[in-house]
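Asker: After the sequence you'll find the predicted model.
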Amino acid sequence: MEEILRFEHVSYAYEEEREALLDVCVKVCAGERVAVLGSNGAGKSTFFLLANGVLRPGAGRILFRGAPVGSGAKQLNVLRRGVGLVFQDPEVQLLGGSVEEEVSFGPMNLRLPVGEVRARVDAAIRSFALEEYRGRAPQYLSGGEKKRVTLADALAMEPQMLLLDEPAASLDPANTRLLEQNLQMLSEQGLGLMVATHDVDFAWRWATRVLVFRGGRLAGDGEPREIFENVSLLRTCGLEQPVLYRVGRVLGLAAPPHTVEELEQEWKP
């Protein structure tokens, strides 16, 4: 798979002698679905802010598509265009007077031709089923609809990777299912996806890879089964095994199911 983003021994401190991220080495490729786990203060948000260029490393370096990202405005803009960031609280991102204005804001700042801006906006709005909300003010939409607008914002920039910080926070079950369908759609389009979450059940059923942060360090990096069978790692990082993983083990299944549908197929009482 094509490498999109690489951290080489990256560290960052908000205050002197208090490292928020310490000596992190990791690479992420196109098409990967990565769940980023860890307790509050473990370093997940700092990792995302560095990956998007909002913060700059105190030590080490970040590479985007194989090229080191310097501190110049041009290089940072290339990184921010290529790696989109969707915050946990959509209110932080929503600035436009209407959904259409909101989604067009990023492409217009790129000084793209009007026709290309329109095409990108139309495609992003269509992808997240927001056509009927084009003229609506984003602040009057529901929580789930606002989340879809922020995803459309990011998609209109045509990134190679999307970072989502707790995207299911405060969503009801129906909107959570819709969010996962949208993430699946983006993955099928070839985007690399990294989702910071506390939900180990979501990570188990959705991710192809799991990163675990603890105390600013990358404590674990592997396939979901490898991570969730490491009881010592989970205990140290304050995490639990997913429910369906434990159910599969109790029932003695060779492979723990990732979904209820898999469980129904594999277990015959």
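Answerer: Nice, I can see it.
Asker: contacts, neighbours, all on C-alpha from now
Answerer: Will do.
Asker: how about the helices of the protein, start to end?
Answerer: Using DSSP state H, the helices assigned to the chain run over residues 44-51, 73-82, 99-109, 114-127, 143-155, 173-188, 200-206, 224-228, 231-236, 243-250, 260-266.
Asker: mind putting those in a markdown table, distance to Arg33 included?
Answerer: Listed next are the helices of the chain as a markdown table, based on distance: least, Cα to Cα, whole Å:
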| stretch | distance to Arg33 |
| --- | --- |
| helix 44-51 | 15 |
| helix 73-82 | 16 |
| helix 99-109 | 24 |
| helix 114-127 | 19 |
| helix 143-155 | 16 |
| helix 173-188 | 7 |
| helix 200-206 | 7 |
| helix 224-228 | 11 |
| helix 231-236 | 20 |
| helix 243-250 | 19 |
| helix 260-266 | 19 |
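Asker: Ranking those by mean neighbour count, which comes first?
Answerer: Taking mean count of other Cα atoms under 10 Å as the contact definition, the stretch among the helices of the chain with the greatest mean neighbour count is helix 143-155, which reaches a mean of 25.
Asker: show me what contacts Glu180?
Answerer: Taking Cα atoms under 8 Å, 6 or more residues apart in numbering, we find Glu180 in contact with no residue.
Asker: Put this next to the first one:
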Amino acid sequence: MTNLLEFDNIHYAYPNCQESLSGVTFSIKKGARVALVGPNGAGKTTLLLMCNGVLEPSKGRVLLDGRPLRYDSRSLREVRKKVGLVFQNSDTQLFAPTVYQDVAFGPLNLGMTQDEIRSAVARSLAAVGLTGYEKRPPHQLSGGEKKRAAIAGTLAMEPEVLVFDEPTSSLDPAGAADLMELLDEFNAKGTTIIISTHDVELAYLWADQIILMNKGKVIHAGTPEEVFTDPTLITSSNLRMPAVLEVYTELVSRLMVEKTQSPKSVLQLISLLEQSSSKPRADRVPGTITVCDVDATSAEEITAWIADHPGVRCGAMGTRAKNLAECESISLDFTYGVIDKGILRALVGDCSVLLTPASMVPHVFRRVDAYCRESGNTIAVFHLNPKTQSPATGITKEGNQKG
């Protein structure tokens, strides 16, 4: 991966204030999932506002695709087509009388035709699960719906980079999980995602690059494991260790598990405990995971398949999958952490079907395959074909028919 965004010795001070950023230097690769982590006042929001030129450094350079940002109106318009910013408070970003007009604002300013604008709005609202909300006034939306409307307005510009300031703030746990799944879906399509957060649990599990900040400086830039397993870094940034790491550290200190690669999830921690257990495992046939692409399978086929397989656990990833489940009254056993929960159920012999958009299907196969290689367990994953396949037969990996 090549560097998409670079921050070179960035300094910035608001009027009559001390520097909010002081000598910030790091780079972000194309397709990455990056979390800026640090306490309040660390400089995270100020740095995010540099990404698409809302703020100009007082010293240093921001580079996009290897070229320094220029701050004239024409240049900034081009930058903001590539880098979309979603603010922490959605009310500051939603200002038009209707959702349609809000989402259409960016394309309109790009000089698109009315047909192009209608297409961009429809595509963006569908992506965030707000189709049918076009005439709704933004102030009548819930907090989660406002956040999605703000994202849709940014998506209408078709950016290569999506930047979010505290994306899960003001959302309940279910809404936060839905939003992070939505970001995963965008990332699976190749979009670079940058978020700021002080939620160490979210950052540790989600990101592949952590930029640890405090008092306007970058304390460390590295992988989640590098950052969150270093007590000195955590203490110096006024943060805490993620809960799963804290439990793992205690288990290692008690010689209950061997010190190995740090677990990022409950699933990985359970796997370590099972491997370290002196008790023989129960002789249980593992369950299977069936992946259903909701973009290629009709609602009728999905409900019929589920009816033909009583007892199968059901999970849904992404807005379209969850909307389909709600419309068809499909009872969901998993609505967040869906892949890991499917794996956990398979380990105790249960079969699961995971409803997911097309873009996330390969991710499910890769995630289960990675777990099986790491743990030594074997879990069969099938691509649902309602006409010919069941949890016991099908495709073990995409494109290969199981014999």
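Answerer: Alright, I've got the coordinates. Note that this is a predicted model, so its numbers are computed, not measured.
Asker: Tell me how the two chains score on TM-score.
Answerer: In this superposition the chains share a TM-score of 0.95, using TM-score structural alignment, normalised by the length of structure 1; 269 aligned residues with a Cα RMSD of 1.5 Å.
Asker: coming back round to it: closest one to Gln88 of structure 1 among the helices of structure 1?
Answerer: Smallest distance to Gln88 of structure 1 across those (Cα to Cα): 8.7 Å, for helix 143-155.
Asker: The closest one versus helix 99-109: what angle between them?
Answerer: Taking axes from the mean of the first three to the mean of the last three Cα atoms, to 10 degrees, one finds that helix 143-155 of structure 1 is oriented at 20 degrees with respect to helix 99-109.
Asker: tell me, helix 143-155 of structure 1 lands on which residues of structure 2?
Answerer: Using TM-score structural alignment, helix 143-155 of structure 1 corresponds to residues 143-155 of structure 2.
Asker: Comparing the matching stretch with structure 1, how large is the average distance?
Answerer: Relative to the matching residues in structure 1, stretch 143-155 of structure 2 has an average distance of 0.9 Å after the fit, by mean Cα distance after the TM-score superposition for structure 1.
Asker: can you give me how far that stretch is from the chain middle?
Answerer: The chain centre lies 15 Å from the centre of stretch 143-155 of structure 2; the measure is Cα atoms, centre = their mean, to the nearest Å.
Asker: again, but for stretch 185-194 of structure 1
Answerer: When distances are taken as Cα atoms, centre = their mean, stretch 185-194 of structure 1 is centred 10 Å away from the chain's centroid.
Asker: So what touches it?
Answerer: Applying Cα under 8 Å, 6+ apart, the set of residues contacting stretch 185-194 of structure 1 from outside is 4, 28-36, 159-164, 183.
Asker: In strands only, show me those residues.
Answerer: When strands are assigned by DSSP state E, the members of those inside them are 4, 28-29, 33-36, 161-164.
Asker: Cross-check the contact I'm expecting between Thr197 of structure 1 and Asn40.
Answerer: No: the pair Thr197 of structure 1 and Asn40 fails to qualify as a contact (Cα atoms under 8 Å) at a distance of 10.2 Å.
Asker: between these two, which one's more packed in?
Answerer: Neighbour tally, Thr197 of structure 1 and Asn40, criterion other Cα atoms under 10 Å: the higher count belongs to Thr197, 21 against 12.
Asker: which residues touch the spatially closest residue to the more buried one that is not a sequence neighbour?
Answerer: Sequence neighbours aside, Glu166 is the residue nearest to Thr197 of structure 1 in space, at 4.9 Å (criterion: Cα to Cα, 6 or more residues apart in numbering). Taking Cα under 8 Å, 6+ apart as the criterion, Glu166 of structure 1 is in contact with 87-88, 195-198.
Asker: Pro257 of structure 1 contacts Gly248, correct?
Answerer: Yes: in this structure, Pro257 of structure 1 is within contact of Gly248 by Cα under 8 Å, at 6.2 Å.
Asker: Now do the shared contacts for those two.
Answerer: Leu263.
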